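[1] What would the 3D arrangement of this be:
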Amino acid sequence: MAFARALRVGMIAALYVCSSAGAQLKFTERASDAGCSVVHQTALQLPDMEFMAPGGAVGDFNRDGHLDLFVIGGGGGMDRLFLNNGNGTFTDVTLSAGVGRTHRGTGAAVGDYNNDGWLDIYVTSIGTTQMQSAGRNILWRNNGNGTFTDVAQAAGVRMTHQSLGEAFGAAFGDFDGDGDLDLAVAGWQGGNRLFRNNGNGTFTNVTSIALPAGMNTVKGYAPRFVDMNGDGWPDLLWVADFLTSRYLINNGDGTFTDATASSGTGLDENGMGNTYGDFDNDGLFDWYVTSRINEDKSAGSGNMLYRQVSPHVFEEISVAAGVNFGYWGWGTEATDFDHDGRVDIVATNGWEAPNQADPTQLYMNNGDGTFTDRAVESGILHAGQGRGLLTADFDNKGSRDIVIFNTRQPMLLYRNDLPNPGATSITLRFVTRHVLGLAPDGFGTKVVMQTPGLTQMRYIDGGSTYLAQSELSAHIGLAGATHANLTITYANGMTETLKNVPAGIYTITARACIADFQPDGVLNFFDVSTFLAAFSARHPQADLNDDGVFDFFDVAGYLGAFSAGCQ
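    Below you'll find the predicted structure:
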């Protein structure tokens, strides 16, 4: 039995009837119909920087089980917050929530920085509506009552550059393993910053002592905390312009080492966005970085795909894989869109003339080391000024939708209309904040899924795809199977095995004591009733003996553990 048995207060759903993997993938653009269409607006032009934004982020901000959407406005319009109604539509609650700030916003990151159970929002900015100015970043603390309060100044994360407003991508992650979320912020003009969470609602700037020398020369766009070698410590992928991207290894002592050269990365000439995934299912995460290339291929490196061949050692294979030519690349994300057991890539593009109508690309993984762009045939007809991009399951059907944020154009929401997606995938969302040493919402959790003849791996992070953050979950296609065995490794080393798990969407709650099903550190009737509810719902965490069967032995095992108490 696993060292850590987690709980569940219930399974969201195991949806629909079975369908085969590889069904026809189709997307439908729904932003206007869904009530969440926002046109990015700017008040004045700032050379170049004006065209870098916008982005946004997704999260269940009111904890109703449906993913909501935060959108950057752009200086000519306020930032917006849309609550998901659970019926395919959204409600604009910007004013009542208090987040309607008008500024030159760039990107957003989501994480429960104060560990109170409510997702907060960090917003990067390059200034006021009139000018580029420093100290305009925002930390919206979720008050848990439908409103937010800007606490950036008190928390110590309002300013990332002493004299310039130039913050771009941001990412939460627990780099020091103390159970609270730290914050990385990218800047193009010397404003790269790493803030350590003090655990009391404030942060300390540890850039000079935690990051290697020379980060002030890195023209940063998109940081991301990912444990690339499986040692339990999240490394820092720092995507940047003009051949300054960095691959930073977490030393496990609060510092990072620059391994860009030795790792074989940093070849992207103009790194903009990034994503990662085990694209070849070999048990090692690979790294994809968007960049630029002229349409006649006369200049620019194009996108880079760094395949990890051994821990922290990569080979660049973008041309052979068919993912190098991406126009002027920006936001990108990797997930299994068609549930065939292979991780795909979506990337959006665009810039000034002659790149004004660069198409978004949907690189579908062929399973042989190559990808094919199937955006148009899948219904993604976007060609324009794409910047930020994220993926999320907004309708809780078991498939990933796509949001594209455009410069001075409307944002787009592409609904994934894959047939019966809930029967062909497993999605895990995590509750981890109650366990000592674990950051909230599953940050740093690794999931390995096994089906006959196939092993897949996922990781929970809050990284910047480029000014945007996707859903915090592990989404895995079943590739024709109906059940899977799952091994969950939490950031503090606790493990849990769930066997014979059927397709569906589950919330997994980590706990160090098997009987504490709330979990609140106290054993009482509520733990018993919660276990019995999970058992009745056939939630995987109620299968206490890991045999894939829900029977008397599980109930007896729980009652025995309850009687023994927690140590």
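
[2] From now on I want contacts and neighbour counts done on CA atoms only, so please keep to that.
    OK.

[3] count of neighbours near A154?
    Using other Cα atoms under 10 Å, A154 has 12 neighbouring residues.

[4] Going along the chain, name the helices of the protein.
    Taking DSSP state H, the helices of the chain run over residues 31-34, 94-97, 152-155, 207-210, 260-263, 318-321, 525-536, 552-564.

[5] so A154 makes contact with T202?
    Yes: if you go by Cα atoms under 8 Å, A154 and T202 touch, sitting 6.9 Å apart.

[6] residues touching I404, list them.
    Residues in contact with I404 (Cα atoms under 8 Å, 6 or more residues apart in numbering) are 348, 386-390, 411-413.

[7] how about those in JSON lines, adding neighbour count and distance to P502?
    Output for the contacts of I404, formatted as JSON lines (neighbours: other Cα atoms under 10 Å; distance: Cα to Cα, whole Å):
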{"residue": "T348", "neighbour count": "30", "distance to P502": "34"}
{"residue": "G386", "neighbour count": "34", "distance to P502": "37"}
{"residue": "R387", "neighbour count": "31", "distance to P502": "37"}
{"residue": "G388", "neighbour count": "35", "distance to P502": "34"}
{"residue": "L389", "neighbour count": "32", "distance to P502": "30"}
{"residue": "L390", "neighbour count": "29", "distance to P502": "27"}
{"residue": "M411", "neighbour count": "25", "distance to P502": "35"}
{"residue": "L412", "neighbour count": "23", "distance to P502": "32"}
{"residue": "L413", "neighbour count": "25", "distance to P502": "29"}
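
[8] Output the helices of the chain as TSV; include the columns distance to Q308.
    Output for these, formatted as TSV (distance: least, Cα to Cα, whole Å):
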stretch	distance to Q308
helix 31-34	37
helix 94-97	42
helix 152-155	37
helix 207-210	25
helix 260-263	9
helix 318-321	13
helix 525-536	39
helix 552-564	41
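
[9] With respect to G111, which of those helices lies nearest?
    G111 lies closest, by Cα to Cα, to one member of the helices of the chain: helix 152-155, at 14.0 Å.

[10] Run the chain-centre distance for that closest one.
    Computed by Cα atoms, centre = their mean, to the nearest Å, the chain-centroid distance of helix 152-155 equals 24 Å.

[11] What are the buried residues along that helix?
    Residues of helix 152-155 classed as buried by neighbour count (16 or more other Cα atoms under 10 Å): 152, 155.

[12] What about the residue nearest to S263 when sequence neighbours are not counted, how many residues nearby?
    Residue nearest to S263 in three dimensions, not counting chain neighbours: V313, with 4.4 Å by Cα to Cα, 6 or more residues apart in numbering. Look at V313: counted by other Cα under 10 Å, it has 17 neighbours.

[13] now the other sequence, so there's something to compare against:
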Amino acid sequence: TGEVSRFYVNQGGPQAGTIGFYVEDTNNRWGTLISVPADQEVDPDNLQGAWRDWTCDCDFADLDDDGFTDLFHSAYGPNIDGSDDSRIFINDTTGVFDELWPWCFGVQGSTMDIRTHTIDLDLVDLDADFDIDVTMSSRNSQGRIYMNNLYNGLSASAFNDISQFALVAQGIVSSATANYEGEFGDVDGDGDFDVWFKNWNGNTDRIMRNDGFTAGSGVQFSQQNNWIKNDPNNDENEVDFVDFDGDGDLDSFVANFSGTNHLYVSPQGELPTGNPGGLTTLDGETADVDNDGDQDLAVANDANQQNYLYRNSLGIPDTHAPTFHAVTNQADKANGSSTVIHAAVRDNTSYYVVQFYDVKLVYTVNGGSPVSVDMFAQGSMQFRGVIPAQTDATVAYHVEATDLAG
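    Below is the predicted model of the structure:
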């Protein structure tokens, strides 16, 4: 029957406890259930609350652009048979997550597929329209792309499965044997997000270049077979982008199931990390743990093996400031309503590091003193701020982003 996905609430902030200490709050966080079968619900008579499933990855992002974090809950099914639905849960603004169902349809005569063998997903704005889309790996079937229809909409559905147009019609077909993960980043420096898929053609990794949005169809990709040099063609599990050498472009760390982990240096090729061989590495995460300005690496290993923290010894501080791929260009508008401003930030690091940046919306009304507002991290390196409603006023604004190096 699967296992219950659980919520643990940080006791800092409004909880008035000690920050960094967590208390399980599962029963109070799962809200209304719509599509979950009764035999997977913990309390099937209430149509709400905790439920059981088979999942390896769930991600948070503001999917409906209301300033609150929502949840995309992937599934791979019992024995990774791809028989269970992935689901979306919308934050009701109090931290309770209600199921959105149905959430997806197909386009261009294709059918949607939300039953996959998903081990990893990413929530990412692929077309720079300030709503957050979905890329999904699938271990034993075709990877998927779901486009958010909040802006640049393709239909009245919340999302559309555009995998046929975005991938298959462009000749991007997975061998469906071991595609455990995909990771997004601006690999080619053009501002939009490309996707690195693990084990896409057998054990060979591929990077899919984002070729932009087509009205009525969605985003399309092209497979770049020469962007990854010296791929060892091993069964690898995960990839993270990191500028470990401080030159401003994205390098990457690749976690190997059983063997040597590798660093890929942009634009040169791959280097072994020097970690002990034979580890079962499932994940690596990057952060400046010693506050010396460069990115370090934590490696998580399976099978009761020791985990490792690798300190970056190059000592090259980050001197590359964040940039903006897009910022809301607000035209004149009627009185009486607030104005939402979005900012899509780019920098030489992983998306989850950017979420901790200090991003501020600064505005003036009729030339008065500047007002600075903290912007909310929505996911996908995107931030949201609100200018309050004004009457017969001239409003000027800009956005400032400061990375962790200051």
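
[14] hmm, back to that, adding distance to S245 of the first structure, write the contacts of I404 of the first structure out as JSON lines.
    Shown next, in JSON lines, are the contacts of I404 of the first structure (distance: Cα to Cα, whole Å):
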{"residue": "T348", "distance to S245 of the first structure": "19"}
{"residue": "G386", "distance to S245 of the first structure": "21"}
{"residue": "R387", "distance to S245 of the first structure": "18"}
{"residue": "G388", "distance to S245 of the first structure": "18"}
{"residue": "L389", "distance to S245 of the first structure": "20"}
{"residue": "L390", "distance to S245 of the first structure": "21"}
{"residue": "M411", "distance to S245 of the first structure": "28"}
{"residue": "L412", "distance to S245 of the first structure": "29"}
{"residue": "L413", "distance to S245 of the first structure": "30"}
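
[15] Please list all residues in contact with W196 of the second structure.
    By Cα under 8 Å, 6+ apart, the contact set of W196 of the second structure is 182-184, 205-208, 239.

[16] if we go to 10 Å?
    181-185, 187, 205-209, 223-224, 227-228, 238-241, 252 (Cα atoms under 10 Å, 6 or more residues apart in numbering).

[17] which ones among the contacts of I404 of the first structure are found in strands?
    Of the positions in those, 348, 386-390, 412-413 sit in strands, assigned by DSSP state E.

[18] counting contacts, what elements does the longest strand along the second structure pack onto?
    Identified as the longest strand of the second structure according to DSSP E is strand 204-214. Here strand 204-214 of the second structure touches helix 163-166, strand 182-185, strand 194-201, strand 218-224, strand 236-242, going by 3 or more Cα pairs under 10 Å, 6 or more residues apart in numbering; DSSP states H and E.

[19] Adding distance to D92 of the second structure, write the ones you listed out as CSV.
    Below are those laid out as CSV (distance: least, Cα to Cα, whole Å):
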stretch, distance to D92 of the second structure
helix 163-166, 30
strand 182-185, 28
strand 194-201, 31
strand 218-224, 29
strand 236-242, 32
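
[20] Minimum distance to A16 of the second structure: which of these has it?
    Here strand 236-242 is closest among those (Cα to Cα), at 34.4 Å.

[21] so can I have TSV of the ones in strands among the contacts of I404 of the first structure showing distance to T244 of the first structure?
    Formatted as TSV, those follow (distance: Cα to Cα, whole Å):
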residue	distance to T244 of the first structure
T348	21
G386	23
R387	20
G388	20
L389	22
L390	24
L412	31
L413	32
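
[22] quick one, strands of the stretch 201-350 of the second structure?
    Along the stretch 201-350 of the second structure, the segments classed as strands by DSSP state E, counting those that start in this stretch run 204-214, 218-224, 236-242, 251-256, 262-265, 269-272, 281-287, 296-301, 308-310, 323-327, 339-346.

[23] List the contacts of L236 of the first structure.
    Counting by Cα under 10 Å, 6+ apart, L236 of the first structure touches 171, 173, 175, 184, 211, 223-228, 246-250, 256-258, 463.

[24] ugh, wrong one, I90 of the second structure
    Contact partners of I90 of the second structure, counting by Cα under 10 Å, 6+ apart, are 31-32, 61-64, 68-72, 96-100.

[25] same question, N199 of the second structure
    Applying Cα under 10 Å, 6+ apart to N199 of the second structure gives the contacts 139, 174-182, 205-206, 233-238.

[26] got the residue ranges for the strands in the stretch 351-500 of the first structure?
    Listed in chain order, the strands of the stretch 351-500 of the first structure (DSSP E, counting those that start in this stretch) span 358-359, 361-365, 371-373, 383-384, 386-392, 401-406, 412-416, 425-431, 446-451, 454-459, 468-469, 474-477, 483-489, 495-502.

[27] Equivalent analysis for the stretch 1-150 of the second structure, please.
    So, for the stretch 1-150 of the second structure - with DSSP E, counting those that start in this stretch - the strands run 3-4, 8-10, 22-24, 52-53, 58-61, 70-73, 87-91, 97-100, 104-106, 121-124, 133-136, 144-148.

[28] Output these as CSV; include the columns distance to A344 of the second structure.
    Output for the strands of the stretch 1-150 of the second structure, formatted as CSV (distance: least, Cα to Cα, whole Å):
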stretch, distance to A344 of the second structure
strand 3-4, 34
strand 8-10, 27
strand 22-24, 31
strand 52-53, 33
strand 58-61, 14
strand 70-73, 19
strand 87-91, 22
strand 97-100, 26
strand 104-106, 25
strand 121-124, 11
strand 133-136, 14
strand 144-148, 16
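
[29] Would you mind finding the most buried of the ones you listed?
    Most buried of those by mean neighbour count (mean count of other Cα atoms under 10 Å) is strand 144-148; its value is a mean of 28.

[30] By how much does it deviate from the first structure on average?
    Compared with the first structure after fitting, strand 144-148 of the second structure deviates on average by 0.6 Å (mean Cα distance after the TM-score superposition for the first structure).

[31] relative orientation of that strand and strand 218-224 in degrees?
    Taking axes from the mean of the first three to the mean of the last three Cα atoms, to 10 degrees, one finds strand 144-148 of the second structure and strand 218-224 inclined to each other by 150 degrees.

[32] and in the first structure, which of the contacts of I90 of the second structure remain?
    Of these, the ones still in contact in the first structure (both residues aligned by TM-score structural alignment, their matches' Cα atoms under 10 Å) are 31, 61-64, 68-72, 96-100.

[33] which one of those residues sits closest to D25 of the second structure?
    When these are compared for distance to D25 of the second structure (Cα to Cα), V96 wins out at 10.4 Å.

[34] Trace the closest one over to the first structure, please.
    In the first structure, the residue equivalent to V96 of the second structure is T89, according to TM-score structural alignment.

[35] Let me see the contact set for the spatially closest residue to its match that is not a sequence neighbour.
    Using Cα to Cα, 6+ apart and skipping residues adjacent in sequence, the residue nearest T89 of the first structure is A34, 4.2 Å away. Applying Cα under 10 Å, 6+ apart to A34 of the first structure gives the contacts 84-85, 87-91, 413.
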